[in-house]
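# my questions concern the predicted model and sequence given below.
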Amino acid sequence: MKIDPFVIAIALSITLAYFFPQLGLGESPVPLDTIASIGISLIFFFYGLKLSSEAIKSGLKNWKLHIVVQASTFLLFPLLVVVFYPFVKGTSHEMLWLSILFMAALPSTVSSSVVMVSLAKGNVSAAIFNASISGLIGIAITPLWMSSFIQETSIEYDFTAIYMQLIIEILMPLILGLLLRRFLGELARKNSRKLSLFDKSIILIIIYKSFVHSFEEKVFSELKFIDLILLFVLVVSIFFFVYFIIGWIVQKLNFNREDQITAQFCGTKKSLVHGTVFSEALFGQTNIMGLMLLPLMLFHAFQILIISIFATRKGANVE
């Protein structure tokens, strides 16, 4: 299997942040914070333009599948992490645990979920519906999951300001995109590849400046190589646990093959786009943003690799 070029680009961004942090520092002549803020708003504006009303209308009929996917995304994932909170509370691992919870509380991906479901010959229209609605739900649910536990840490957060930032930078552009979809939706869909490149560019900028600040404040100084290995093992274990739990549930519910694929592929994904955007709102005023993104980036790389393998095999079995 080929390595996703975007995963390589993420690794390069982190490397640049370590060796060439000048552009991400406060005295930099390049206003990366402003660029990232405007870019985030444009990402969700374009997201609103590309949202498929037809897929949403047809998807409403398959409510059992949608409940399984969204419950997995916003309940099963976070609860698997929350149960370990009593063991890490007040320890040196609490912040790392918080970063895993952040990953677990995020919405599902959009483009990769649809592509992988299509490759595996699953229910594509249901995948589009679930991926789209997951992003909308996440705007409200992800910060709610995080709020209770962030308040337990020693870092101060102003949640009024955080929700205002989410409304201004995400919700309002998204609504504007939905309102203008009738006029600009077709143009956005025709240029979806270019818009995807724009999305990824903004994500790379956010990752770069996040790791610049984290390296500058030596956030990773106490993180040993064995911790990274353990972190990777944890996120991989969470993925497989959720994947097989969903598989067991959909068999009990007698889902057909196409819906089983959609449930397992969409219900196990986590969105790097939403992760970088939400981390900007939740942790942008702190020096731990790079740490908060670390489990998500490991999970992102792994989910693309393993779901690509699964999708190719399932698709080949049908042909």
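That came in fine, so what should we check first?

# okay, CA-based contacts and neighbour counts for the rest of this
Noted.

# and residue 152, how many neighbours?
By the other Cα atoms under 10 Å criterion, the neighbourhood of residue 152 contains 12 residues.

# and here is the other one:
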Amino acid sequence: MARPRFLPDNFTLMLVATVLLSSFLPVYGSVARGLEWVTVGLIFMLFFLHGAKLSRQAIWAGISHWRLHLMVTAITFVVFPLLGWGLRPVLEPLLTPDLYLGVLFLCTLPATVQSAVTLTAIARGNMPAAICSASGSTLMGIVLTPLLVGLLLAQTATSSDPLQAMGRIALQLLLPFALGHLLRPWVSPFLQRHAARIKGIDQSSILLVVYSAFSASVVAGLWSRIPPLALAALVLVCALLLALSMGLSIWLARRFGFSKEDEVAIVFCGAQKSLVSGVPMAKVLFAPSVMGGIVLPLMIFHPMQLLVSAWLAGRYARRAPDPALAAETPAPAKA
């Protein structure tokens, strides 16, 4: 039986269960320290796999469309951070300090890859450009996210030197990513044969990193610092950010004369944020005591963006075929 359109996927449900488990059964002491080392190894493995999955051919197939890639990069790393920073007078009174920092961190993250490409395919968009933009966003995020975090959080107690942050990112994320990509010719056949198992390892690793992060934050008093009204306000803030980013992506794509196929790629690559990249980056950039509040906005935004994007992809898919493209398609030969 098909899953109802607006029912959360299994991974989202497991994320919720993980947060609940870490809230009621957090780990302490030597167990927590051991789990910390385990998660460091898992993050190394995650980014090694990301690098090994990145197809050089797919990047070159879409890289010539520089206007589209420039637009996606601007939305991801300029428009989003400006939204988070510009809405500060509205957001700060509604949220706790940790949650507002989490919203700013969310705004600095790269785009998703798998869901952006899948949604572009469903919506009959420009697939080569989507693959290139989404993959490039992940790679640029390793450098740009810590820089943006340093700029946006410069006045906060939890901010750190962006150069130091970039050094940690390079060692813990960029190094395994580069190794995975260099070894891709030898690793890729194995990954393709065991794609389902690799996906399960990816998701299980993220769940364990989330459990470790929330455990440390719960022990430090996370839920006592977040009143219910602030949590409800966070849901509304995430919805507002998603609506603004998608609306601006559509407006900018049309304002600059992109085709409908390009518009689809711009919306799904520019207006989404990556949970898979975001949680490990937060683990590297922030202290364990604030990690829960930092990643909570991302964990709310993630299923929200998938649900709205799935609905929007369906609307795009039902549009009439482009007459110019139809004219270029040869008619089927008669028997």
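Received, thanks. Note that this is a predicted model, so its numbers are computed, not measured.

# off-centre distance for stretch 213-220 of the second structure?
Averaging C-alpha coordinates over stretch 213-220 of the second structure and over its chain gives two centres that are 22 Å apart (Cα atoms, centre = their mean, to the nearest Å).

# what span of the first structure lines up against it?
Counterpart in the first structure of stretch 213-220 of the second structure, with TM-score structural alignment as the criterion, is residues 210-217.

# contacts for the matching stretch?
The list of residues contacting stretch 210-217 of the first structure from outside it, by Cα atoms under 8 Å, 6 or more residues apart in numbering, reads 14, 17-18, 21, 24-25, 220, 284, 287-291.

# cutoff 10 Å now
Counting contacts by Cα atoms under 10 Å, 6 or more residues apart in numbering, the residues outside stretch 210-217 of the first structure that touch it are 13-26, 204, 206, 208-209, 218-221, 276, 279-280, 283-284, 286-294.

# buried ones in that stretch?
For stretch 210-217 of the first structure, the neighbour count (16 or more other Cα atoms under 10 Å) marks 210, 211, 212, 213, 214, 215 as buried.

# and stretch 139-154 of the first structure, by the same measure?
Within stretch 139-154 of the first structure, the residues that count as buried by 16+ other Cα under 10 Å are 139, 141, 142, 143, 145, 146, 150.

# measure the second one to residue 74 of the first structure for me?
Residue 141 of the first structure sits 7 Å away from residue 74 of the first structure, taking Cα to Cα, to the nearest Å as the criterion.

# what touches both of these two?
Overlap between the neighbourhoods of residue 141 of the first structure and residue 74 consists of 105, 106, 107, 134, taking contacts as Cα under 10 Å, 6+ apart.

# nearest residue to the equivalent of the first one over in the second structure in space, please, no chain neighbours.
Translated: residue 105 of the first structure. In the second structure, the position corresponding to residue 105 of the first structure is occupied by residue 108, as judged by TM-score structural alignment. In space, residue 108 of the second structure comes closest to residue 145 once its chain neighbours are excluded; the distance is 5.3 Å by Cα to Cα, 6 or more residues apart in numbering.

# what sits against that neighbour?
Counted by Cα under 10 Å, 6+ apart, residue 145 of the second structure has contacts 77, 105-110, 138, 151, 162, 165-166, 169, 278, 281, 285.

# neighbours of the aligned partner of residue 311 of the first structure in the second structure, how many?
Residue 311 of the first structure maps onto residue 313 in the second structure, with residues paired by TM-score structural alignment. Neighbouring residues of residue 313 of the second structure were enumerated by other Cα under 10 Å; the total is 21.

# can you check the one 10 residues further on too?
Using other Cα under 10 Å, residue 323 of the second structure has 9 neighbouring residues.

# gap between it and residue 258 of the second structure?
Taken as Cα to Cα, the span from residue 323 of the second structure to residue 258 of the second structure is 16 Å.

# touching, residue 306 of the second structure and residue 299? I think so.
No. Distance between residue 306 of the second structure and residue 299: 11.5 Å, which falls outside the contact criterion (Cα atoms under 10 Å).

# which stretch of helix or strand covers the aligned partner of residue 40 of the second structure in the first structure?
Aligned against the first structure by TM-score structural alignment, residue 40 of the second structure finds its counterpart in residue 37. Assignment of secondary structure by DSSP states H and E places residue 37 of the first structure within helix 32-50.

# against the second structure, where does the very next helix or strand once past that helix fall?
If you walk from helix 32-50 of the first structure toward the C-terminus, the next helix or strand you reach (DSSP H and E) is helix 53-59. Residues 56-62 of the second structure are where helix 53-59 of the first structure aligns, with TM-score structural alignment as the criterion.

# the matching stretch vs the first structure, average distance?
Once the two models are superposed, stretch 56-62 of the second structure sits on average 1.1 Å from its counterpart in the first structure (mean Cα distance after the TM-score superposition for the first structure).

# the contacts of residue 145 of the second structure: which two are farthest apart?
Using Cα to Cα, these span at most 19.5 Å, a distance reached by 138 and 151.

# gap between residue 71 of the first structure and residue 257 of the first structure?
Taking Cα to Cα as the measure, residue 71 of the first structure falls 20 Å from residue 257 of the first structure.

# the match of residue 105 of the first structure and residue 25 of the second structure: what is the separation?
According to Cα to Cα, residue 108 of the second structure and residue 25 of the second structure sit 31 Å apart.

# of these two, who's got more company?
residue 108 (26 against 13).

# can you tell me what residue 261 of the first structure aligns to in the second structure?
Under the alignment (TM-score structural alignment), residue 261 of the first structure maps onto residue 264.

# beyond the helix or strand where its match lies, next helix or strand please.
Residue 264 of the second structure is part of helix 260-270 when elements are defined by DSSP H and E. Downstream of helix 260-270 of the second structure, the next assigned helix or strand under DSSP H and E is helix 275-285.

# quick one: the helices in the stretch 151-300 of the first structure?
With DSSP state H, counting those that start in this stretch, the ranges of helices along the stretch 151-300 of the first structure come out as 159-166, 172-190, 192-216, 225-252, 257-267, 272-283, 289-318.

# mind listing what's buried in stretch 100-113 of the first structure?
When burial is assessed from 16+ other Cα under 10 Å, stretch 100-113 of the first structure yields the following buried residues: 100-110, 112-113.
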